[in-house]
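Colleague: The following comprises the amino acid sequence and a computationally predicted model.
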Amino acid sequence: MPRFAANLSMLFTEVDFMDRFAAAADAGFSGVEYLFPYDFAAGDIKIELDNNKLEQVLFNLPAGDWAKGERGIACHPDRVEEFRAGVDTAIAYAKVLGNSQINCLAGIRPQGYDCATVEQTFVDNLKFAAEKLADAGIKLVMEMINTRDIPGFYLNTTAQALAIRDKVGSSNLYLQYDIYHMQIMEGDLARTVSGNLAVINHVQLADNPGRNEPGTGEINYRFMFEHLDRIGYQGWIGCEYKPATTTAAGLGWMKAHNAI
C-alpha cells in the first residue's frame, strides 16, 4: 500500500506552518514534505516531527527568491556559487530533520544564454549536488514540471530528465515523478513509471485539471495506486495538491484507499 506524505506547503494551510505537523498527524499522515524549511530553525521543525511521530520525507534545495517568481536556480549560469552554497544549507537541515532525499528544482530557463550553456550549467550543478549529498548519505532527486503552470521551466519531460541524468553520470541522481505535471506534459503515466521505476525515488500527486485532490479530475488514481503497488514502488507519495475546499473535507480519497 502506498505511503502518503502530506505536503505542508499546500495542505493544512488553514493553520500556521508549525501547526500543520500536528494537523497532518491527526489526519492520519505518517510523513510530511514541503517546499522549504529555511525560514525556520531546523531544531524547531524537528521538535514538531518528533512530537507528532512524523517522518520528514522531502524538501527542496534553496531555489532563489520564490516570492519574486523564481522557481529554482540550478540551470542559471550566473547563480552557480549561490546554488552550491544552498546545497550545503540543505544538507545541514537534512542532518537534523532526518530526510534521506532532497529535490532540485531546475528553474525557469534564463535569458541571454545559449541552450548548451544552460544545459551544461544544470548538469554541472547536479554533479556537484549529487556528490555532496552522497557523502552525506542523502539521495538527490530532480523534478519535471509542466510549462503551463510555470512557463519556461527548464526540466519538463521524463525523456529530458533521463537524458540529463545520463550526462550527469551519477548513481545518486534520481527522478521525482509528479503525476499531475506529467499528465499535462506527456500522459502515458503507468507505462512511464513502470519503465523507469529504478530511477524514480519519489512520486507526487494531484488531479488534473485544477491540481486538486484525487477524484476531482481525469486521472484514475485508484488504478495508479494499485499499479505502483503491483510494480513494487517502495517510496513515498507526496500529496502536493490544492484542496478544492478545506484540507479535511478533501481527504476522503485517502480514507477510501486506506480502507481497501
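Modeller: Everything's here; your move.

Colleague: CA only for contacts and neighbour counts going forward, please
Modeller: Will do.

Colleague: Can you give me the end-to-end span of stretch 179-190?
Modeller: 10 Å (C-alpha to C-alpha, to the nearest Å).

Colleague: ignore the last one, stretch 8-28
Modeller: 14 Å.

Colleague: do the same with stretch 161-181
Modeller: 13 Å.

Colleague: List the buried residues for that stretch?
Modeller: 161, 164-165, 168, 170, 172-181 (16 or more other C-alpha atoms under 10 Å).

Colleague: among these, which are in strands?
Modeller: Within these, residues falling in strands by DSSP state E are Leu173, Tyr174, Leu175, Gln176, Tyr177, Asp178.

Colleague: Included below, for side-by-side comparison, is a second structure:
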Amino acid sequence: MQRRDFTKNLMASAGLATLSAPLAMASETKTSANAPFKLKYAPHFGMFANSAGKDEIDQLKFMHEMGFRALEDNGMMGKSPELQTKIGETMAKLDMTMGVFVVGFDNWPLSTSLTSGDKGWRDKFLASCKGAVETAKRCNAKWMTVVPGNYDRRIPMGIQTSNVIESLRRGAEILEPHGLTMVLEPLSDTPDLFLRNSDQTFMICKAVNSPACKILFDMWHMQRNEGRMTQNMDWCWEEIAYFQIGDEPGRNEPTTGEVNYKNLFKHIAQKGYTGVLGMEHGNAFKGKEGEMKLIEAYRQSDI
C-alpha cells in the first residue's frame, strides 16, 4: 500500500471513530436513562398522566419504559373485572409486579370498624377479604392494605387490640390458602387512628401468627409518627412485607424533603429486601417537566 493511501485510510478511520463515539455515547446515555431501577419502585395511575395520557394501559407502558418494574393501585377493587384483568395481563407481558391495593370495607379509615368488636364491621371486613381474593387473581396481586380504623374510646385499649387481632385472624384464614398477604398500615393522618406505630403493628402481627398478615412500613407515616426509621425497621424486620415512600414535609418524591431516602433504600437493600416499594406520594412539580423531575429524583436516590 502506498504511503498516501495508508494516510487516507487512517484519516477515514479516525473520522469514523470520531463520528461513532458520540453516537455510542448517546446510545449508552439513553439506555442508562431508561434502565430498570435497582429496586422495585411502584408508581400509581395518574402519576405520569401528562406524559403518557389518561389511558391506564398507556400509563403502565410508560412506567415500564422509564425503568419502573412495579405498580400499586389503592383503588383496584373499585375497577371493573375487565379492567383488572387487562391490567394484570399487561403487567405480565411487561414483567412488572403488582403492589398493594386497599381492602376497603367502610368509610375507611374514619370509623371505629374492627376495634369495636362489632359483628357487622367484622362481617363487612371478611366479605371484602373474599372480594380481594378475586381481585388479586385478576391483576396478579399478592399484597393488600388493611387499616383497622379508629379508636373506640368507650373500650379499654387491650380489648380493642384483641378485637382487631381476632378479625385479622379470620381474614388471614381467607387469604392464606391463596398465598395472599394483608399488610397492616400504621398511619399518621389523625391521632384518632388505632394503628399508629411499627412496634404496635409488629405485636399484632405476632399475635395473628400468619404469613397472610404482615406490616406495611410507610416511611412517610413513620417519619411523622416515630422517626428512627432504620432502627424501627430492624426491630420489626421479620414482619415487614411491604414499603411505601413519601418525603416529609409535603408527601412528595424523594429529595424534596428532609428524609434521606438514598440511605434508607441502601439500608433496605442491604437487609435483603427484593419486594415492592410503593410510591404513595404526590408530584412536587406540575406537568410533564414535574414528572421528569420525579423520575430523576428516583435515579438520584436509587441504590
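Modeller: Sure, I can see it. The structure presented is a predicted model; accordingly, all values stated were derived computationally and were not measured.

Colleague: what's the TM-score for these two chains?
Modeller: TM-score for the superposed chains, counting by TM-score structural alignment, normalised by the length of the first structure: 0.87, backed by 254 aligned residues with a C-alpha RMSD of 2.4 Å.

Colleague: still on that earlier bit, from the buried residues of stretch 161-181 of the first structure, which single one is nearest Leu133 of the first structure?
Modeller: The nearest member of those to Leu133 of the first structure, counting by C-alpha to C-alpha, is Asn172 at 8.0 Å.

Colleague: which one in the second structure is aligned with that closest one?
Modeller: Counting by TM-score structural alignment, Asn172 of the first structure lines up with Ala212 in the second structure.

Colleague: could you measure the closest residue to its match other than its chain neighbours against Gln244 of the second structure, distance?
Modeller: With sequence-adjacent residues excluded and distances taken as C-alpha to C-alpha, 6 or more residues apart in numbering, Ala212 of the second structure is closest to Thr181, at 3.9 Å. Thr181 of the second structure is 16 Å from Gln244 of the second structure, where distance means C-alpha to C-alpha.

Colleague: So which of these two has more stuff around it?
Modeller: Thr181 (25 against 21; other C-alpha atoms under 10 Å).

Colleague: check contacts around that one.
Modeller: Lys142, Trp143, Met144, Ala172, Leu175, Pro211, Ala212, Cys213, Lys214 (C-alpha atoms under 8 Å, 6 or more residues apart in numbering).

Colleague: From His64 of the second structure, how far off is the fourth one?
Modeller: Distance, Ala172 of the second structure to His64 of the second structure, by C-alpha to C-alpha: 32 Å.

Colleague: before we move on, the earlier item: ok, the contacts of Thr181 of the second structure in the first structure, which still hold?
Modeller: With the contact criterion set to both residues aligned by TM-score structural alignment, their matches' C-alpha atoms under 8 Å, these that also touch in the first structure are Lys142, Trp143, Met144, Ala172, Leu175, Ala212, Cys213, Lys214.

Colleague: so where do the helices sit in the stretch 151-260 of the first structure?
Modeller: Taking DSSP state H, counting those that start in this stretch, the helices of the stretch 151-260 of the first structure run over residues 158-168, 179-185, 189-195, 221-231, 252-258.

Colleague: Comparing those, which comes out most buried?
Modeller: helix 179-185 (a mean of 21; mean count of other C-alpha atoms under 10 Å).

Colleague: Take the helices of the stretch 151-260 of the first structure and write them to a markdown table, including distance to Ile145 of the first structure.
Modeller: Formatted as a markdown table, the helices of the stretch 151-260 of the first structure follow (distance: least, C-alpha to C-alpha, whole Å):
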| stretch | distance to Ile145 of the first structure |
| --- | --- |
| helix 158-168 | 10 |
| helix 179-185 | 5 |
| helix 189-195 | 14 |
| helix 221-231 | 19 |
| helix 252-258 | 24 |
